[in-house]
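Novice: Structure here, sequence nowhere to be found:
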């Protein structure tokens, strides 16, 4: 089976979780008998593939998807979208609904997300299918926290946030929450997707904030950062559910995670939850997670069938979806 992967043109300028997911699919699907090609606009080769899988529903994506359906090729769309009746006014709902209607199957990362998408866009529930996110097996393997602390000369307690710096990731609220604990540093790792927003975070945080830039996803320093952190905090305004949080959890790092999105379907009662617009809630969740830091590192089993997630097993569901369309 041959599958062509495509996404919007700017996606890999500042890659985030969606792009890591795409590359993980590409890496692990061959073990399921799926040959993956990345779309090349100079040599598209559409008709050489059994399926086209498009990642994202960023504005304009519907035109590419419509062309695929005109060619008569089965289309799968990965949504990576958390939307509700209360927030749908923030999105081009008509265009996204058109894109989803074109798709033979829309892949979401949780049953919760599937239910929300079907309801908001008034589309049949059976159009949506869950493929849970996975974690690279290396994040489950122990690594010395000293590697990270020594590399960046970090000695005291710190809260870690890994992700693109932008309003949706909500780092500014995290900066404000941690002002109540000035002895605790905030370490930020990721691209500056919104430079003005990033500048506001750095200015308000002052010396309490350490911005380390981007670390490669396969870097041992990133794994060491999860091992070294006192708490990993994901205060996003929405998550589906956040690969960095899954990686931190796999490493056994105590975590404070947004309650908005599909996080509870993944983490169950193994993390502390926060409301992203409430500074006090963010601080309380961090303090709750900090209280567990002196104990042994938490279990890295998730609430999904009480097991560890890895890409190899997670993608069995995607292979089943592909087979049903060919």
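Specialist: Nice, thanks for sending it over. Note that this is a predicted model, so its numbers are computed, not measured. Residues are numbered from 1 along each chain as shown.

Novice: make it CA atoms for all contacts and neighbour counts henceforth
Specialist: Will do.

Novice: List the buried residues of stretch 143-161.
Specialist: Residues of stretch 143-161 classed as buried by neighbour count (16 or more other C-alpha atoms under 10 Å): 143, 145, 146, 147, 148, 149, 158, 159, 160, 161.

Novice: from those, which ones fall inside helices?
Specialist: 145, 146, 147, 148, 149 (DSSP state H).

Novice: Do I have it right that the second one meets residue 226?
Specialist: No: the criterion here is C-alpha atoms under 8 Å, and residue 146 misses it with residue 226 at 11.2 Å.

Novice: out of the ones in helices among the buried residues of stretch 143-161, who's nearest residue 268?
Specialist: Distance to residue 268 across these (C-alpha to C-alpha) is lowest for residue 145, with 26.3 Å.

Novice: ok, that closest one - contacts?
Specialist: By C-alpha atoms under 8 Å, 6 or more residues apart in numbering, the contact list for residue 145 reads 224, 225, 226, 227, 228.

Novice: Would you quantify the distance from it to residue 18?
Specialist: 27 Å (C-alpha to C-alpha, to the nearest Å).

Novice: Residue 172 and residue 201, how far apart?
Specialist: 5 Å.

Novice: Likewise for residue 264?
Specialist: 27 Å.

Novice: repeat for residue 302
Specialist: Residue 302 sits 31 Å away from residue 201, going by C-alpha to C-alpha.

Novice: alright, now check it against this:
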């Protein structure tokens, strides 16, 4: 079948676009690029029938593993090829951050059980999420990951043979660097600040970030753009607010901005330093965007961050407030390194990601 006639159906979790983040951005940008290349793409709705598509692409399977397993079976029975993208990382350290008291203990036990089940497939007939995710990946025609590090993890945790795994790197819109910094500065009267963009939740390590910023005593501001996940982690949001209250004139929670908004792009180009001290990142789309915008980058040393940012970022230990504080101070007083921007634009654009995906489509259709 020719590339121009290929039809791709994207499926993600039902709540994905209610909690819009990097995974959803990646899906939309990939869809737009494929459409520019003549490939027919749709995001799944009740009107779609798997028989009408060449490829069914399950995006962010780790967020809906039970349904994904059934969807793989239905798609393959309809004659479609199935590609699954798990967007998966497993972190014992991150598991320790969730909940308090007995809830923290329960979360840790659940994590240890999930690691066992995902590797062995043994769940004693419970039809658990880790087992069904393993089966969904096993029964897919190909598995797409966004780094070699994730490939290693998927192969090791779910025993997926590497011959089935393909790496498609995340990308960035090069035009972000053309944004107007005055838009953000005129609205908030803040410049040369430290910027964080992402959800406010335990994995993102925002509480330690705030503590680290307070520890630095830098004469600047910490701007936090993102949605507090109060529905799930209200206790964590309350802790962040309590710590930020120690420095109310310097720490600003601005809520979430739309991904395509000129205000968000303006924030990127206005920032002096961008920080993402999460317990892991794969690799963090906001960090890629900030790098292209010209910000100096302070980022976690967990996940696949080094695969994307090489030696051009300052890496910090997410468990250490001291490490994060030192990273902020070092970045703030360092000169801008144009090599970071060149490195990202040379290796990680949505055009390159789309071209990689098209090659994969051609190989199985």
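Specialist: Ah, there it is. None of the values given here were measured: they were computed from a predicted structure.

Novice: How close are the two chains, by TM-score?
Specialist: Once superposed, chain against chain, the TM-score is 0.91 (TM-score structural alignment, normalised by the length of structure 1); 320 aligned residues with a C-alpha RMSD of 2.1 Å.

Novice: hang on, the earlier thing: between residue 172 and residue 201 of structure 1, which contacts overlap?
Specialist: Joint contacts of residue 172 of structure 1 and residue 201 (C-alpha under 8 Å, 6+ apart) do not exist.

Novice: what stretch of structure 1 does the helix or strand harbouring residue 29 of structure 2 fall on?
Specialist: Per DSSP states H and E, residue 29 of structure 2 falls inside helix 22-36. Aligned by TM-score structural alignment, helix 22-36 of structure 2 falls on residues 17-31 of structure 1.

Novice: Break down the stretch 101-250 of structure 1 into its helices, ranges please.
Specialist: Along the stretch 101-250 of structure 1, counting by DSSP state H, counting those that start in this stretch, helices occupy 111-121, 145-152, 171-178, 195-205, 220-228, 243-250.

Novice: Any chance of a markdown table for these, columns distance to residue 99 of structure 1?
Specialist: As requested, the helices of the stretch 101-250 of structure 1 are arranged in a markdown table below (distance: least, C-alpha to C-alpha, whole Å):
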| stretch | distance to residue 99 of structure 1 |
| --- | --- |
| helix 111-121 | 11 |
| helix 145-152 | 43 |
| helix 171-178 | 31 |
| helix 195-205 | 30 |
| helix 220-228 | 36 |
| helix 243-250 | 25 |
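
Novice: tell me, stretch 138-152 of structure 2 lands on which residues of structure 1?
Specialist: Using TM-score structural alignment, stretch 138-152 of structure 2 corresponds to residues 101-115 of structure 1.

Novice: For that stretch, list every residue counted as buried.
Specialist: Residues 101-115 are the ones in stretch 101-115 of structure 1 that count as buried (16+ other C-alpha under 10 Å).

Novice: Over to stretch 275-287 of structure 1?
Specialist: For stretch 275-287 of structure 1, a neighbour-count test (16+ other C-alpha under 10 Å) marks 275, 276, 279, 280, 281, 282, 283, 284, 285, 286, 287 as buried.

Novice: tell me which element the fifth one is part of?
Specialist: Counting by DSSP H and E, the secondary-structure element that holds residue 281 of structure 1 is helix 279-290.

Novice: Tell me the gap between the helix holding residue 29 of structure 2 and the middle of its chain.
Specialist: For helix 22-36 of structure 2, the distance from its own C-alpha centre to the chain's C-alpha centre is 14 Å (C-alpha atoms, centre = their mean, to the nearest Å).

Novice: average gap between it and structure 1?
Specialist: Compared with structure 1 after fitting, helix 22-36 of structure 2 has a mean deviation of 0.8 Å; criterion: mean C-alpha distance after the TM-score superposition for structure 1.

Novice: Show me what that helix is in contact with.
Specialist: By C-alpha under 8 Å, 6+ apart, the list of residues contacting helix 22-36 of structure 2 reads 16-17, 40-42, 59-60, 87, 170-171, 259, 284-286, 350-351, 353-354, 358.

Novice: Among those residues, name the buried ones.
Specialist: With neighbours counted using 16+ other C-alpha under 10 Å, the contacts of helix 22-36 of structure 2 contain these buried positions: 40-42, 59-60, 87, 170-171, 284-286, 350-351, 353-354, 358.

Novice: which of these lies closest to residue 158 of structure 2?
Specialist: Scanning these for proximity to residue 158 of structure 2, where the rule is C-alpha to C-alpha, the winner is residue 87, at 13.2 Å.
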